[in-house]
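Asks: Any chance you could fold what I've pasted below:
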Amino acid sequence: MNIGIVAGGPLLALADLSIYKDKVDLWIGADLGANYLLNYNIDIDIAIGDFDSVSDQIKNRIKHNSNIYKEYPSEKNETDLELAIVTALTYNPTSIMLFGVTAGRLDHELANIQLLYRLLEQNIEAVIMDYKNEVSLYKPGRYNISARKEELISFLAFSSEVQGLSLEGFYYPLHNEKINWGGSTRCISNFLIEQEGTFLFESGILIVIKSTEEDKLS
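Replies: Sure thing, here's the model as predicted:
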């Protein structure tokens, strides 16, 4: 099962949800994210959160247009997104796409990237998507990667270090290198010179980010 979760990040940074309608089996709206789903004419399978980011009118709209509606108090231990992820896990998904989780509060954005690790540990394919970025975490292994012509691809260490990183099919190739969490920019803004590239590494946890130069927030 492929699950899409939409949180209430800034609307201008939201990816075009209509592109993913046929790729998602179950949609979860977290707080204001449920209203984003309605605005894209996407049925809400589950709406969840404290809904402190919406007016009473919008909350009623969400409530009456959701198959399942779960409202929580605003004082709680989890963010609305974490509640949505916990709910998604009960459906044993193979993949989860996260929308509306970037470009807002920095503390939330960093915490949301950390939530990817929780999904990685359960062997669930997970990606954070906005209008110009895709963010994923990887365990050691060999992976094929493709990208649109205008996309840049960056590699960062999520763990203290990543050992044995090699890049093939990229403009800037790499062979058996170590990158550290401590702040190297060596693997930023690479791009493919073939239709498909390969990255592989031996140990650590790797962040892979696809980005475009588009800037509709300015």
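Asks: from here on, contacts and neighbour counts on C-alpha atoms
Replies: OK.
Asks: Residue 21 looks like it's in a helix, true?
Replies: Yes - with DSSP: H, G, I helix; E, B strand; the rest coil as the criterion, residue 21 is located in a helix.
Asks: which other residues reach the longest helix along the chain?
Replies: Ranked by residue count, the top helix of the chain under DSSP state H comes out as helix 106-121. Outside of helix 106-121, the residues that reach it under the criterion Cα atoms under 8 Å, 6 or more residues apart in numbering are 81-82, 101-103, 125-128, 135-139.
Asks: Could you dump these into CSV with secondary structure added?
Replies: Rendered in CSV, the data for these read as follows (three-state DSSP):
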residue, secondary structure
81, helix
82, helix
101, coil
102, coil
103, coil
125, strand
126, strand
127, strand
128, strand
135, strand
136, strand
137, strand
138, strand
139, coil
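Asks: Next, residue 199: secondary structure please.
Replies: Under three-state DSSP, the three-state class of residue 199 is strand.
Asks: Sticking with the nearest residue to it once chain neighbours are set aside, tell me its helix or strand.
Replies: Leaving aside its chain neighbours, residue 199 sits nearest to residue 167 (4.6 Å; criterion: Cα to Cα, 6 or more residues apart in numbering). Residue 167 is part of strand 161-168, with elements assigned from DSSP states H and E.
Asks: Please give the structure of this sequence too, so both can be compared:
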Amino acid sequence: MKIVGVVGGGPAQDLPDLKEYDSDSVFWIGADRGNLTLLEHNIIPQIGVGDFDSINADEMLTIDQCSIKIETYSTQKDETDLELAIQKAIEINPDIIYLFGVTGGRLDHELINIHMLYRIEKAGIKGVLINKSNWIELKLPGMHKIEYEPKFKYISFIPQSLSVLDLTLEGFIYPLKDKEVQFGSTLCISNQLNGKIGTFSFTSGILIVVKSRDVLD
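Replies: Next up is the predicted model:
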């Protein structure tokens, strides 16, 4: 399985331990300051992209000394550094793209970074946004399987379209059958699996699926 890990420059306190996700099959891309984040976790990215406007000269020297392939863009550009990194990740055509360091800072950036999962999904690639307390995916209509993870026991389904049609949840403490869920509804917040595996399906709309835990867990 081919995996690309994309790391942004979000605050360190929101990050999981990146070494937990590192292996020989992971291709790492740093977005701007995300390159320093990777180096702090003793991971050398294969590619670094961005305008690097958040990095000073000494930090840039540190990056250069690691022989990272750098793609530098003008600060006057239409895309964010993370979008450029995701575009590069999609070009590699992996099975999965993990996004790290993309939450916990500015809310406008955090919201659009979550929405970037749509672009990954439309490219036929599984996209996952991971921070210390959450595992977030975006799903299009169909039947989907979801597995129990002890550190993320809560599961929420959040419409990202005006409505989600025929949402069915099986294997959950709070099951659902062919329900229309409107944008802004809290109906499907904080569910849990009954066992190790559950399924969910819907026929129309877009869903954000969030596996989460309490901050103090």
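Asks: thinking the residue nearest to residue 199 of structure 1 is in contact with residue 174, fair?
Replies: Yes - applying Cα atoms under 8 Å as the test, residue 167 of structure 1 and residue 174 come out as touching, 4.8 Å apart.
Asks: what about the helices in structure 2?
Replies: 34-40, 57-65, 81-92, 107-122.
Asks: Now do the same contact list for the spatially most central residue of structure 2.
Replies: The central residue of structure 2, meaning the one whose C-alpha is nearest the mean C-alpha position (Cα atoms, centre = their mean), is residue 129 at 1.4 Å. For residue 129 of structure 2, the contacting residues are 98, 99, 100, 102, 114, 117, 135, 136, 137, taking Cα under 8 Å, 6+ apart as the criterion.
Asks: Kindly indicate which of the residues you listed lies nearest residue 217 of structure 2.
Replies: Using Cα to Cα, residue 135 comes nearest to residue 217 of structure 2 of these, at 14.8 Å.
Asks: For the closest one, give me its contacts.
Replies: The contact partners of residue 135 of structure 2, taken as Cα under 8 Å, 6+ apart, are 128, 129, 152, 210, 211, 212.
Asks: Across to structure 1, which of these hold up?
Replies: Listed in the original numbering, those still in contact in structure 1 are 128, 129, 210, 211, 212 (both residues aligned by TM-score structural alignment, their matches' Cα atoms under 8 Å).
Asks: Closest one to residue 75 of structure 2 out of those residues, please.
Replies: Checking these against residue 75 of structure 2 by Cα to Cα gives residue 129 as the nearest, at 25.2 Å.
Asks: now the counterpart of the closest one in structure 1: how far from residue 103 of structure 1?
Replies: The pairwise alignment with structure 1 assigns residue 129 of structure 2 to residue 128, based on TM-score structural alignment. Distance, residue 128 of structure 1 to residue 103 of structure 1, using Cα to Cα, to the nearest Å: 12 Å.
Asks: Please apply the same query to residue 4 of structure 1.
Replies: When distances are taken as Cα to Cα, residue 4 of structure 1 and residue 103 of structure 1 turn out to be 18 Å apart.
Asks: More neighbours: the two, which one.
Replies: Here residue 4 of structure 1 and residue 103 are compared on neighbour count by other Cα atoms under 10 Å; more neighbours surround residue 4, at 25 against 16.
Asks: pretty sure the more buried one contacts residue 97?
Replies: Yes - applying Cα under 8 Å as the test, residue 4 of structure 1 and residue 97 come out as touching, 4.8 Å apart.
Asks: number of nearby residues for residue 123 of structure 1?
Replies: Close neighbours of residue 123 of structure 1, defined as other Cα under 10 Å, add up to 14.
Asks: distance of it from residue 94 of structure 1?
Replies: To residue 94 of structure 1, residue 123 of structure 1 is 8 Å away according to Cα to Cα.
Asks: And the buried ones among the kept ones among the contacts of residue 135 of structure 2, selectable in ChimeraX?
Replies: With 16 or more other Cα atoms under 10 Å as the criterion, this ChimeraX line picks the buried residues out of these:
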select :128,129,210,211,212
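Asks: will you turn the kept ones among the contacts of residue 135 of structure 2 into JSON lines that also has distance to residue 196 of structure 2?
Replies: JSON lines is the format used below for those (distance: Cα to Cα, whole Å):
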{"residue": "128", "distance to residue 196 of structure 2": "20"}
{"residue": "129", "distance to residue 196 of structure 2": "22"}
{"residue": "210", "distance to residue 196 of structure 2": "17"}
{"residue": "211", "distance to residue 196 of structure 2": "14"}
{"residue": "212", "distance to residue 196 of structure 2": "16"}
